[in-house]
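> compute the structure for the input listed below.
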Amino acid sequence: MRLRRSDPPRLDSLRVSYRAYGRRLTREALRAGMQAPALLTYNPLHAAFGDHGGFRSVTYVGRDDWSAHHGHSAFAEVYQAAYDSISDRGLRVAAVSQQIIDRISPRGPSRVVPNGVDPQVWGGPPPAQDPLEAFLRPIGVYTGTVDERLSATALANAAPHFGSILLVGPEGDDTGRRLATTLSNVHMLPSMDQTRLAATVMAADVCLVPHVVSALTEAMSPLKVYEYLAAGRPVVATDLPPIRHIHPSIVLSSVEQFGQNSAHALARGPLDEDERQRFIDENSWAQRCDALLDLALSHD
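Reported below is the predicted structural model:
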């Protein structure tokens, strides 16, 4: 179930819909022979308003702060009401950042479970053939949705330090096109499958997180950062709380100093192979799933 962006729904209608959805899930769990199952849901509306009588525990998994998401701004009050209900009901909360947990203020158990990486995708060696040979080096790479979370100031300051800057991913708005028009060495590349993405990131000289500072970005656990480090690349990132303690090699920056700090990251160079493999092992999705299940199945 999902919200229709064209018409903000009424809370009373949502409560009715999700109570019915919760009862349906309970029936399906019973039909499957589950006994006292635990429920994990990524949908804050389902967590907040669903009828969870058939489950021994309910864990909401927050991967973004939807109340601060610019793509969902029409529903900010709805999401805030959902957060209040999650707290009032004492549900368990796992979130990718402490900032999301703080905004929900859960009364039940909570845990930060950030994003992770797939060792099968990211653990191998760099590709034998350079997939970026058509671009002038040094190359800076950004991966992910290209939209207003990107700071034009940061990229403009970084551009003189690179032969090419590649923005790899889906276009959420016209931000990427405007940057590519304004900055001659900025290039847009489409979304890639995981194998090709890993090869592209491994071929970068520096990986970039040139985010603006906003309520949304302050609550993000950027998947791209974990993938950049799993590829062993030097990273320069806007100084945001969830990024600060991921790895000491990350060069943190203001948007104004992003160019100077891109040069620092270039000079720092890649992680050595032992450190890269250790990072992958410590930040695998298997580790993250274990943490989620530990929270969901605990007897707190």
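
> could you use CA atoms for every contact and neighbour count after this?
OK.

> what's the neighbour count on the nearest residue to H69 once chain neighbours are set aside?
Setting aside the residues directly before and after it, H69 is nearest to L216 in space (Cα to Cα, 6 or more residues apart in numbering), at 5.8 Å. As a burial measure, the neighbour count of L216 was computed by other Cα atoms under 10 Å and equals 18.

> please give the structure of this sequence too, so both can be compared:
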Amino acid sequence: MSAAVDILCFSSADWHGKWGSRQQVMLRFARRGYRVLFVEQLAGLEHFWKYPNLRQRRWRRWREGAQEIKPNLWILSPPPLFPGRYYSPAVARLNAALVRRWLGTYLRRLNIPKPILWLYQPEHAPLIGRFEERLVVYHCIDEFTAGTHGRKRQTIAALETEVLHRADVVFANSTLIYESKQKLNSNTYRIPSGADVEHFVLALDPTTPVHPISAAIPHPIAGYVGNINNKLDIRLLAAVAAGLPDWQFVFVGQPYSQSVDLRPLRAQPNVHLLGRFPFAEVPALVKGMDVCLLPYADTEFARYRSPLKLYEYLAAGKPIVSTDHPEVREFVQWLEIASTPEDFAAAMLQVREEDSPEKQRRRTKLSQQHSWDCRVDKMEQIVSMHLGKM
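Below you'll find the model as predicted:
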């Protein structure tokens, strides 16, 4: 495809926030010659009032304007919007008009006349048709109605239905999301999460030192990397930790006590909630883990997700124990699945005992088929095909 193609991406995360699919995908398109304007997550005045750190960070970046942080890649923080967009389509449309007017200056300055409009959230529906876009892509990485109720659920569902009806291409990152969205848009493609293989394979590199924090924790270590929220089965984890007192359980990620009760986990003396670390430090932390965990709860919120960490653990060569989740079943030859605390603990002991350098190399080799580069290869082919039909 021509290197002159531009992408206007409305993200559901900030660029320097939790590193995931939005940043990985847009970074790779920029590397391929696409010019990408990455608009960070839209936030209402209520969020600026509730989170002082967000207010300070966004105010500074908003005043800085568009910043080119990589070749062909600019990030831009939007101004605060009117509250209530999750409860009122009218407010969502008013905010869209404000965003379009605000963005106009930057689109002219960067000479982005007819971009690919790449959306990540249902609330972006009113933005469609405001940028003379040549193609609309909806990259659906969550089931946004999961865990919501009443008017909020109805509004999100209505906005997403609009996105699905108007999008030219829909990328669904899990089987359940694909099955749901394909009913409303026949141009829906399943593209799961991927791994930054070159980054996580550093965990197998002999020259990579174990992170000092991991090095200070005695083995054996069971580890999890990611947000600690209601997608995890906290009670199962607490029971497993209680049943394996000689093991240490290390959690690398932001704990969200407001979404899930973490007290059962905190009560275990062999549990370490280390908090969030820079993405660059994660391979050194994973290197210190003997077994990696995918302890997802059996909830609507968790079932629809594509477990990014599955592919990252494989790239790091680590043995994996998971609860039963739709997205891990196809990897049953590469990990152990367990549903009860007793079975989960037994699986941890088994995979650690059976691990070997050869198995580690095979896991890393498998992960190369699931790299972000492979995912974006497929996305680019699909986008090119649909642009050719326009």
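
> now which residue in structure 2 aligns to the residue nearest to H69 of structure 1?
Aligned by TM-score structural alignment, L216 of structure 1 pairs with F301 of structure 2.

> where's its match relative to H370 of structure 2, distance?
23 Å (Cα to Cα, to the nearest Å).

> ok, now L310 of structure 2?
Applying Cα to Cα, one obtains 10 Å for the distance of L310 of structure 2 from H370 of structure 2.

> and those two? which has more neighbours close in?
More neighbours sit around L310 than around the other of L310 of structure 2 and H370, counting by other Cα under 10 Å; the figures are 24 against 21.

> where does that one sit: helix, strand or coil?
The assignment at L310 of structure 2 comes out as helix when based on DSSP: H, G, I helix; E, B strand; the rest coil.

> I'd say it and L294 touch.
Yes - taking contact to mean Cα atoms under 8 Å, the distance of 7.3 Å between L310 of structure 2 and L294 places them in contact.

> from L45 of structure 1, how far off is the equivalent of G129 of structure 2 over in structure 1?
Under the alignment (TM-score structural alignment), G129 of structure 2 pairs with D51 of structure 1. Counting by Cα to Cα, the separation of D51 of structure 1 from L45 of structure 1 is 11 Å.

> can you list residues touching both of these two?
Counting by Cα atoms under 8 Å, 6 or more residues apart in numbering, the contacts common to D51 of structure 1 and L45 are Y18.

> so between those two, which is more surrounded?
Neighbours were tallied for D51 of structure 1 and for L45 using other Cα under 10 Å; the higher tally belongs to L45 (26 against 21).

> for that one, give me its contacts.
Going by Cα under 8 Å, 6+ apart, L45 of structure 1 touches 14, 18, 79, 82.

> residue in structure 2 matching the first one?
This points to L14 of structure 1. L14 of structure 1 maps onto A92 of structure 2 when the alignment is built from TM-score structural alignment.

> overlap between the contacts of L45 of structure 1 and structure 2?
When these are mapped onto structure 2 and checked using both residues aligned by TM-score structural alignment, their matches' Cα atoms under 8 Å, the preserved contacts are 14, 79, 82.

> element containing the aligned partner of the second one in structure 2, please.
Superposed on structure 2 with TM-score structural alignment, Y79 of structure 1 falls opposite I156. Assigned by DSSP states H and E, I156 of structure 2 falls within helix 150-166.

> quick one: distance of the next helix-or-strand element following that helix to the chain centre.
Going down the chain from helix 150-166 of structure 2, the next helix or strand is strand 169-172, by DSSP H and E. Between the mean C-alpha location of strand 169-172 of structure 2 and the chain-wide mean there is a distance of 15 Å, by Cα atoms, centre = their mean, to the nearest Å.

> who touches the very next helix or strand once past strand 169-172 of structure 2?
Heading C-terminal from strand 169-172 of structure 2, the first helix or strand you meet, by DSSP H and E, is helix 175-181. With Cα under 8 Å, 6+ apart as the test, helix 175-181 of structure 2 has contacts from 140, 142-143, 164, 170-172, 188-190, 303-304, 326-327.

> make TSV from those residues and add neighbour count to it.
Formatted as TSV, the contacts of helix 175-181 of structure 2 follow (neighbours: other Cα atoms under 10 Å):
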residue	neighbour count
C140	24
D142	19
E143	23
L164	26
V170	25
F171	23
A172	27
T188	25
Y189	23
R190	19
R303	23
Y304	23
P326	16
E327	18
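
> appreciated, that's everything.
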